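A.B. asks: Need the 3D shape of this:
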Amino acid sequence: MSRVWGELTWPEAARLAASDPVVLWTVSATEQHGPHLPLSTDAVIAAGLVSEAERHLPSQFPLVHLPALEVGASLEHEGFPGTLSVPAHLLTDWVVRMGRRLAASGGRRLVILNTHGGNRHALEGAALRLRAEAGLLVIPVHYPRFGRPPSVELPDGEWRHGLHGGAVETAMMLHLRPDLVRTDELRPGPSLAQELEASLEIVSAEGAAGFAWLAGDLNPLGFTGDATLADAAMGRTMVEFWGARLAAVLRDARAFPLDRLEGRRAPLDGSRSSDAGPGVALGTGPARGAPADDPLSELFLPLMADARFVVGQLGQGLDGRIATEEGHSHYVTGEEDLVRLHRLRALVDAVVVGAGTALSDDPRLTVRRVPGSNPVRVVLDPRCRLPETLRIFRDGAAPTLHLVAAEDDGGEGASPGRHRAPAASVETSGGSREPGVERVSLPTDADGRFDPGEVIRVLRARGLSRILVEGGGTTVSHFLEAGALDRLHVTVAPLLMGSGRPALTLPPIRRMEGALRPRTRIFRLGSDVLFDLDLRSGASNHQG
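C.D. replies: Okay, here's the model as predicted:
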């Protein structure tokens, strides 16, 4: 039995997603189709094919309809009045965002029915991104690829050149919505591509060597093909044939063995993959798509739905200490929080730590407690004081960026025998370091610190858009003070150190009105309590 997503309440949507249905999304266009067909032609055909497909499915088939998207990438038709269009890259981004929201709600199987040729490449790109980023099974369907209905007799030239508003689309409209067809405007629409066949060997408007075209290039009226060849009976045969093929796709989507989709995100340098071992199925572990009964699914929803974010992370005792005076912190929080942290690492593109944390903890910064891919490791070391014996420089488990100051002023901060990279330089691994380690130079301020905004800019220039600032307290405080964090996870453990290193240190304020009061969600992790702070929620500014 099919359901409509927009008619559900949120508890109903959660329960329905947990039942692992097939989710169907129609993507079409609102664009000119010549003087005889309406702007809504593609949307009407999409609805007709879906209705026909449902006739071929069992009554209890678990199908969910997402709200139809009826504006697509129609650049080729923008020269004609009435056409509504978005750039192809925006269509891709929109579909990816909606797919991430579906995955965050528990959906796993998405079929996208496309009825506009201009959408095809954008949707195929979005499908691949959703596979990689959200773990979804995504099947983009372009109905003309189902082949020609065997009982429909049309000239071969009409099948090849009647690309838009010709006999095929006109026939389906005469069957589905004859009231919208301007029959007095039916006429042949000769295509430039057909005319050029006599002089060109391979190049045409479509096919293996298709040239880029605008609708007006092929025919000044905006359509190609002979609309006078169409009739309603022909249209009914087409809808029945392609609708039945769509039903077969939906059945296959339901039967598809998701556990056979296995793979891991390759590191940027191609050297290693995840610590989780071979055969980790993307989207099946909690790092990419949490199951509906997962108590932390709500925690990760805002992050899974966002393509660009910076989240800070701290684990502290009741007295606000994150480590002893000597820097020992293994471990302040319990096992449940450590699993959450590894899930967070699996969700991000890059994990950032300061030199102090790298020196005192010698962390690996990899994903080990859950399935998932290792993020790029980024260590902020403006004084270039870290020894090359640290594991992040030697284990080769993930690409590592070593950020150092752009110039060496010869001051006391620099470690003996070390150097700083020249301004604006990048050094590849050398000495005892493993391949995959890069030293990147950045300017520092008067206090010898990096600008958090510049760090983020450098990472995003490398395609690292989802960033975790994991510590220590000084580094997280610096990013927070600079307004560079979108969210902050603070886990409080039931222990007292009485002394040690503080979690956050910000400039002093004079009155409580100057305190940050962001929107906060609270989660229990065994005996620990996690506070998820939304720093983009319009909280008060930190001011004196």
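A.B. asks: Going by C-alpha atoms from here, please, whenever you check contacts or count neighbours.
C.D. replies: Will do.
A.B. asks: Identify the residue nearest Q194 in space, chain neighbours excluded?
C.D. replies: Spatial nearest neighbour of Q194, excluding adjacent residues (Cα to Cα, 6 or more residues apart in numbering): H161 at 6.5 Å.
A.B. asks: Alongside the first, I'd like the structure of this one:
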Amino acid sequence: MMIVTMQPIDCIVGTNRRAMSPITMPANSPETIPVISMGIANHITQPWDDDRVKRVWPGPEIELSAAEVAEAYPWPLNRGLPWVRANMVISLDGSIVGTDGVSKSISSPADRSLFGQLRRAAEVILVGASTVRAENYRPAPIPLAVVSNTLNLPAGLALFAEASEETARSMVLSSQVAIDAAPSDLAGRIDLIACGVQKFNPRNAIDALAARGLTRIHCEGGPTLLTALIEANCLDELLLTVSPVFVGSAARLLSPSQFPGLPLQPKQVLTSDGSVFLRYLVTSE
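C.D. replies: Below you'll find the model as predicted:
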């Protein structure tokens, strides 16, 4: 099936200059029909096979080994203090899922490889219950901290069904009110941690994880959780993969909110197989 993909042709950080570079296709690329529109090269084509990871900013442009890719995402050295890193993937039109309703279909092999590296370097995976259900999350070697206001976590979820001695025990971060009304069998399947009285409080959740020695916090969304972290000023870093496809889905990176603008400082730009990997730090300015 033919799909619409887009090849990045220029990377400009810190300016609003519009890129009008000539199209340069990889030597092994398939036949392509270029369409120049609004300064962007559109291609109706099959994706080419080039999973090499390159750093394009800051320069000079270089190809990175797997070890160098891992080193490109350091955790801060101030051990003991929590650091919240969100890792999300979006399409060019802003969707966080493909037409099948899951993020994997807009993710590339390079993105999934990086995703695995980032997980392994973290101490806890923070994720919303809706994402756990939609993406069929499985237990991991490090703990999963699942955020849920309703505790709608059926026993048949892979998160519980596939748990073993080799996987870390997961936990649920919720409100005290929800925990008091939780099904009696839920506590036997997962640790229940109150982070707020009437409703989930992101700041209380981060403090609760840090109190357990889990300070390298890798957040995987979804939109409701990411928005809540931003509203509570709990986000320290954003890793955003831009996948070169149009989807048309209504699912977006953030939920509607009234929080003020969030200043972000770009730190690096990597590319692989048409995807662009952006790294931002949250600043106070």
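A.B. asks: The residue nearest to Q194 of structure 1 is in contact with G225, isn't it?
C.D. replies: Yes - the criterion here is Cα atoms under 8 Å, and H161 of structure 1 meets it with G225 at 6.1 Å.
A.B. asks: of the two, who's got more company?
C.D. replies: Just comparing H161 of structure 1 and G225: by other Cα atoms under 10 Å the higher neighbour count belongs to G225, 27 against 22.
A.B. asks: Now that one: which helix or strand?
C.D. replies: Element membership of G225 of structure 1, judged by DSSP states H and E, is strand 225-226.
A.B. asks: Over in structure 2, find the residue span that strand aligns onto.
C.D. replies: Alignment note (TM-score structural alignment): strand 225-226 of structure 1 is unmatched in structure 2.
A.B. asks: Structure 1: which residue goes with G101 of structure 2?
C.D. replies: Under TM-score structural alignment, G101 of structure 2 pairs with G327 in structure 1.
A.B. asks: Reduced to three states, what does that match come out as?
C.D. replies: Under DSSP: H, G, I helix; E, B strand; the rest coil, G327 of structure 1 falls in the coil class.
A.B. asks: tally of neighbours for the aligned partner of P143 of structure 2 in structure 1?
C.D. replies: Counting by TM-score structural alignment, P143 of structure 2 corresponds to V376 in structure 1. The number of residues packed near V376 of structure 1 is 25, by other Cα under 10 Å.
A.B. asks: correct me, but V376 of structure 1 touches P399?
C.D. replies: Yes - with contact defined as Cα under 8 Å, V376 of structure 1 counts as touching P399 (5.1 Å).
A.B. asks: any idea which helix or strand carries G312 of structure 1?
C.D. replies: strand 309-316.
A.B. asks: Give me the buried positions along that strand.
C.D. replies: Neighbour counts over strand 309-316 of structure 1 (16 or more other Cα atoms under 10 Å) mark 309-316 as buried.
A.B. asks: For I206 of structure 2, see how far away the counterpart of L468 of structure 1 in structure 2 is.
C.D. replies: Counting by TM-score structural alignment, L468 of structure 1 lines up with H218 in structure 2. According to Cα to Cα, to the nearest Å, H218 of structure 2 and I206 of structure 2 sit 11 Å apart.
A.B. asks: swap in T227 of structure 2?
C.D. replies: Separation of T227 of structure 2 from I206 of structure 2 (Cα to Cα) stands at 15 Å.
A.B. asks: what about the longest helix in structure 1?
C.D. replies: Longest helix in structure 1, counting residues (DSSP state H): helix 232-255.
A.B. asks: Tell me which helix or strand comes right after it.
C.D. replies: Along the chain past helix 232-255 of structure 1, the next helix or strand (assigned with DSSP H and E) turns out to be helix 297-304.
A.B. asks: Please verify my assumption that H218 of structure 2 contacts W75.
C.D. replies: No - taking contacts as Cα under 8 Å, H218 of structure 2 lies outside contact range of W75: 10.6 Å.
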